[in-house]
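> coordinates for the following, if possible.
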Amino acid sequence: MREEGIGVDRYAIIDVEGKQLRVEPGRFHDIRRFTYNLNLWGINTKLSINRVLLIRDGSNIHIGSPWLVNAVIKGRILHNCFKEKLTIRKIPHNKKTLRIRGYKENMIRLTIDSIDFHCKNVGSR
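Take a look at the predicted model:
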């Protein structure tokens, strides 16, 4: 049985570094490390994201063009993390050698505290 007010009823779609990300209050998300230096900000630093494309609150859906004007997503940086290693295997033409290269992408894990719209708190825990 599902509790009222918890679940997929409240979410927002935000724009982070050109990628669209669906966020929900109380959950953590991994995003690609953006231009800000994590050493300057540190862990547990509060963030506010203004580039909100869509907010859903129950049956109410608010869509921006391109962004919603009075919408703010508030969250905190939890820690720095890495994505799984991406391996690139290449066999050059007419050679019997295998070249393997790979890298791990830097990610930032953040948690969403609340979704604010029109100075009204839409979803928080």
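> contacts and neighbour counts: CA atoms only from here.
Noted.
> ok, the residue of the chain most remote from its centre to residue 20 distance?
In the chain, the residue that sits farthest from the middle, by Cα atoms, centre = their mean, is residue 94; the gap is 43.7 Å. Applying Cα to Cα, to the nearest Å, the value for residue 94 to residue 20 is 42 Å.
> kindly report the same for residue 14.
Counting by Cα to Cα, the gap from residue 14 to residue 20 is 6 Å.
> quick one: which of the two has more around it?
The neighbour comparison of residue 14 against residue 20 (other Cα atoms under 10 Å) goes to residue 14, with 22 against 13.
> separation between the more buried one and residue 72?
Going from residue 14 to residue 72 by Cα to Cα gives 10 Å.
> find residues that contact each of those two.
Taking Cα atoms under 8 Å, 6 or more residues apart in numbering as the criterion, residue 14 and residue 72 both touch 49, 51, 52.
> next, the structure of the following sequence, for comparison with the previous one:
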Amino acid sequence: MTYAIIETGGKQIRVEPGRFYDIELLTAQADEKVTIDSVLLVQNDGEVTIGQPRVSGATVEGTVLRNFRDRKVLVYKMKPKKKTRKKRGHRQEVTRLFIDSITLNGTVFTAQAVADESPAVDAPAQEAETVAE
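Coordinates of the predicted model:
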């Protein structure tokens, strides 16, 4: 299993190829390709590469699926015995990013390559035939 830890929007996120993640708003529009250079760690088949602070030669490529506003977070402030109450709401701007590949020193790891390396899954058991009486 291949994954990377990237830094974006002041947060560290563990990403895998072939999955999507909601991150802080990027300036890119929908269906636009994005390259993230701030990769802190890359793991591939038990081989871990840790950056100090970033891994040199490592990038994460992704496609912006859409930009949207996250659910509302309510903030309620109250001072007891003073009849002072404030109710505020906040909706964070978010980008949904699909991770296409992780690149480390010219080697590209994609979701298809990761799926090919994984062991074969046993076929599901055959359903028992029901006999009508």
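> that older thread, and the shared contacts of residue 14 and residue 72 of structure 1, which are buried?
Taking 16 or more other Cα atoms under 10 Å as the criterion, what is buried in these is 51, 52.
> out of the shared contacts of residue 14 and residue 72 of structure 1, which is nearest to residue 77 of structure 1?
Closest approach between those and residue 77 of structure 1, by Cα to Cα: residue 49, at 12.3 Å.
> under the alignment, what does that closest one map to in structure 2?
Using TM-score structural alignment, the equivalent of residue 49 of structure 1 in structure 2 is residue 36.
> hmm, who's touching stretch 104-112 of structure 2?
Stretch 104-112 of structure 2 is contacted by residues 2, 16-18, 42, 56-59, 100-103 when judged by Cα under 8 Å, 6+ apart.
> as a markdown table, these with distance to residue 77 of structure 2, secondary structure and neighbour count would be great.
A markdown table is the format used below for those (distance: Cα to Cα, whole Å; DSSP: H, G, I helix; E, B strand; the rest coil; neighbours: other Cα atoms under 10 Å):
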| residue | distance to residue 77 of structure 2 | secondary structure | neighbour count |
| --- | --- | --- | --- |
| 2 | 45 | strand | 20 |
| 16 | 40 | coil | 24 |
| 17 | 42 | coil | 23 |
| 18 | 42 | coil | 15 |
| 42 | 43 | strand | 23 |
| 56 | 46 | coil | 16 |
| 57 | 48 | coil | 12 |
| 58 | 45 | strand | 23 |
| 59 | 43 | strand | 23 |
| 100 | 43 | strand | 22 |
| 101 | 44 | strand | 24 |
| 102 | 44 | strand | 27 |
| 103 | 47 | strand | 18 |
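> which of those lies closest to residue 50 of structure 2?
Within these, proximity to residue 50 of structure 2 (Cα to Cα) peaks at residue 42, which comes in at 6.7 Å.
> shouldn't that closest one be in contact with residue 1?
No. Using Cα atoms under 8 Å, residue 42 of structure 2 is not in contact with residue 1, being 10.7 Å away.
> residue closest to the middle of structure 2?
Taking Cα atoms, centre = their mean as the criterion, residue 21 is the residue nearest the geometric centre of structure 2, at 3.2 Å.
> tell me which element that one is part of?
Take DSSP states H and E as the rule and residue 21 of structure 2 turns out to sit in strand 20-24.
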